[in-house]
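Enquirer: sequence below, structure please.
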Amino acid sequence: MADPAPAAAGVDLRAAANAALASRWAKPVVFLLCLVPLVWTVRLAYTGELGAEPVLESVKASGLWALRFLLIALALTPLRMLTGVAGLARFRRMLGLFAFFYATIHLSTYVGLDQFFDWGAIWKDIVKRPYITVGMGAFLILAALAATSTDGMVKRLGGKRWRALHKGVFIAGLAACLHFIMLVKGWQTAPLVYALICIGLLAFRRWPIRLGRRKEARGGTGPVRTRPAASPRSAEAPGPRFPDGSFPARRS
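Expert: The predicted model follows:
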C-alpha cells in the first residue's frame, strides 16, 4: 500500500501556500517587491553607477523589467495548474499592470530624456526603425489591456468580448520579445531565452499540461476520483471568466 505521507505533505504545502497568498499582507508585499527594480535603477542613476550613458541604460532596464513582469504574469496560470496553488491567480492582474507600468517608464524615458520630446525625430524613429515600431505596437496592446483590466470593464465588455481582447496579451509578449531581439546587435542569448519562454507559455495555453492524472488501468489501484466540493462562487450567478476558466480576482 502506498505511503500517504508524501501526498499529505503535498496537500499541506499547497494549503500553506494558499493561506499565505490569501493573507491581507500578501498583496502589499508583492506590490513593494515589484517596485524594487525601479528603486534600484533610480539609486544607480543618483549615484552615477549607470555607466557612461545613464539615460540609455535606464531605457534598457525599464524595458527589460516590463518584459519580465509580462512573462511572470503569463506564467501564473501554468504555475497554478501545475502546483494546485489557486492563490496565485490573485496576483495576475497586479503583475500585468506592473508590466504596463514599466513599459510606460520605458517609453517615457525614451521620449522625454532620450529624445527631449522631439516628436518629429520620434516619428522618424517609429517609421524607420522596425524594432521601435514593434515595441510601440506591444505598448499599445498593453495600454488597452491595462485600461480594461478593472472589474467594471469586465462587466461592461461582457465575458466573451473581454476574453477575446485579453488574448492579445500573448501578442504583446511576442511583440516585446521580437522588439528585444531586433534591438540588440547580432544574435545574443538573452533575447532568445525570453522569446522561448514566451513561446513555451503560449504553447502551454494551447495545449495545457495537467499533472496528477494517474492511469486507472494499473490494477484498479488508482485513486478514486471524487467530485470537488462546490466553491462559494459556484452558487453565484455565472460571470465573466479568464480564458483558463477562473474568475477575475476580486479586489481586497
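Enquirer: use CA for all of it now, contacts and neighbours both
Expert: Noted.
Enquirer: what strand or helix carries G135?
Expert: Element membership of G135, judged by DSSP states H and E, is helix 130-147.
Enquirer: so which elements touch that helix?
Expert: helix 92-108, helix 119-128, helix 168-183 (3 or more Cα pairs under 8 Å, 6 or more residues apart in numbering; DSSP states H and E).
Enquirer: now do the buried residues in stretch 44-52.
Expert: The neighbour-count check on stretch 44-52 (16 or more other Cα atoms under 10 Å) flags A45, L50 as buried.
Enquirer: so what touches it?
Expert: P54, E57, S58 (Cα atoms under 8 Å, 6 or more residues apart in numbering).
Enquirer: just the buried ones from the residues you listed?
Expert: Of the contacts of stretch 44-52, these count as buried by 16+ other Cα under 10 Å: P54, S58.
Enquirer: alongside the first, I'd like the structure of this one:
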Amino acid sequence: MVQSLNTVLRRLPIWPLYVLCALYIVQLFVRGVIGQLGVDPVKAMEHALGEKALWLLIVTLTVTPLRTWTGITLLRFRRALGLITFFLALAHFTVWLVLDVQILSQIWADILKRPYVTVGFAAFLLMLPLAVTSNAASIRRMGAGSWRRLHKLIYPSAVLAAVHFVMLAKGFQIEPLIYLGIIAILLASRLPIGRWRAAILS
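Expert: Below is the predicted model:
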C-alpha cells in the first residue's frame, strides 16, 4: 500500500504547487481590492498570508517524520513546499511593509520596539538563506553536509514564526498554541528518542 502510494507521488508534477501559490496570493489581493475581506482588508491579507505560511511550514516539517513513521515519502516536494512557504512569508512581510506601515522611518521602529514584529522579522530573516540556497547548484557549491546544516535554520525559524503568531493573538486563543504545540512535537520527533520509538514500533 505504502509503496503504491509512493509510486503515485513520484509521478505527480511539482509545478502546480507554485501555480496554486501564485493564484492564492493574486485572488487574496483581488478580494481585498473589491472589498471582500472586511473592514480592514490589509490586516485580513496579512493574517491570511502569515497563517498559510505557517501551515506550509508545518507541512514541510512533517515530511521527514512522515517518512520515518509511515514510510510515505514526500521528499521530492519538500523543496517546493519550503519555497512556497517563503513566498507566502515574503508576501505577508510585503503587505505589512507596503500597505500597513508605509512610512519607512516607522518600519525599523516597529521591528525594534514591538516584540511580536521583532520575532516575526527574525523568523523571516532565517528563511532567506534557505530560499536562496534551495537549488542543486548551491548543494554542489556548499557540499551536502554544509547545505544540510544551513537548512536546519528551518527549526528556529518555525519556532519563531509560531511564537510570532502566539504574540499576535489578543487574549487567550487556543489556535496559535496548537500551531506552536504541533511544531514542538515535530521538532521533538527528530530527537534520538523519536527514532528509537520508530524502530521499536516498526
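Enquirer: the longest helix anywhere in the second structure aligns to what range in the first structure?
Expert: In the second structure, assigned by DSSP state H, the helix with the most residues is helix 41-70. Mapping helix 41-70 of the second structure onto the first structure (TM-score structural alignment) gives residues 54-83.
Enquirer: give me the mean distance between the matching stretch and the second structure.
Expert: Average distance, stretch 54-83 of the first structure versus aligned residues of the second structure after superposition (mean Cα distance after the TM-score superposition for the first structure): 0.9 Å.
Enquirer: tell me the contacts of the residue nearest to the spatial centre of the second structure?
Expert: The centroid of the second structure falls nearest to L57 when counting by Cα atoms, centre = their mean (2.7 Å). Taking Cα under 8 Å, 6+ apart, we find L57 of the second structure in contact with L81, G82, T85, A158.
Enquirer: buried only: go through those residues for me.
Expert: L81, G82, T85, A158.
Enquirer: got those as JSON lines, with distance to F124 of the second structure columns?
Expert: Below are these laid out as JSON lines (distance: Cα to Cα, whole Å):
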{"residue": "L81", "distance to F124 of the second structure": "16"}
{"residue": "G82", "distance to F124 of the second structure": "12"}
{"residue": "T85", "distance to F124 of the second structure": "10"}
{"residue": "A158", "distance to F124 of the second structure": "10"}
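Enquirer: and the longest helix of the second structure, what's buried?
Expert: For helix 41-70 of the second structure, the neighbour count (16+ other Cα under 10 Å) marks 41-54, 56-65, 68-69 as buried.
Enquirer: now do stretch 164-176 of the second structure
Expert: Buried, per 16+ other Cα under 10 Å, within stretch 164-176 of the second structure: H164, F165, V166, M167, P176.
Enquirer: okay but L192 of the first structure is in contact with M182, surely?
Expert: No. Counting by Cα atoms under 8 Å, M182 is not a contact partner of L192 of the first structure; they are 10.6 Å apart.
Enquirer: shared neighbours of these two, which are they?
Expert: By Cα under 8 Å, 6+ apart, no residue touches both L192 of the first structure and M182.
Enquirer: how about R190 of the second structure: what's its closest non-neighbour residue?
Expert: Closest residue to R190 of the second structure apart from its sequence neighbours, by Cα to Cα, 6 or more residues apart in numbering: P65 at 7.3 Å.
Enquirer: isn't that neighbour up against L187?
Expert: No. Using Cα under 8 Å, P65 of the second structure is not in contact with L187, being 9.2 Å away.
Enquirer: show me the one of the helices and strands packed on helix 130-147 of the first structure that comes nearest L21 of the first structure.
Expert: helix 92-108 (12.2 Å; Cα to Cα).
Enquirer: show me how far the closest one is from its chain's centre.
Expert: Mean-position distance between helix 92-108 of the first structure and its chain equals 10 Å (Cα atoms, centre = their mean, to the nearest Å).
Enquirer: thanks a lot, see you next time.
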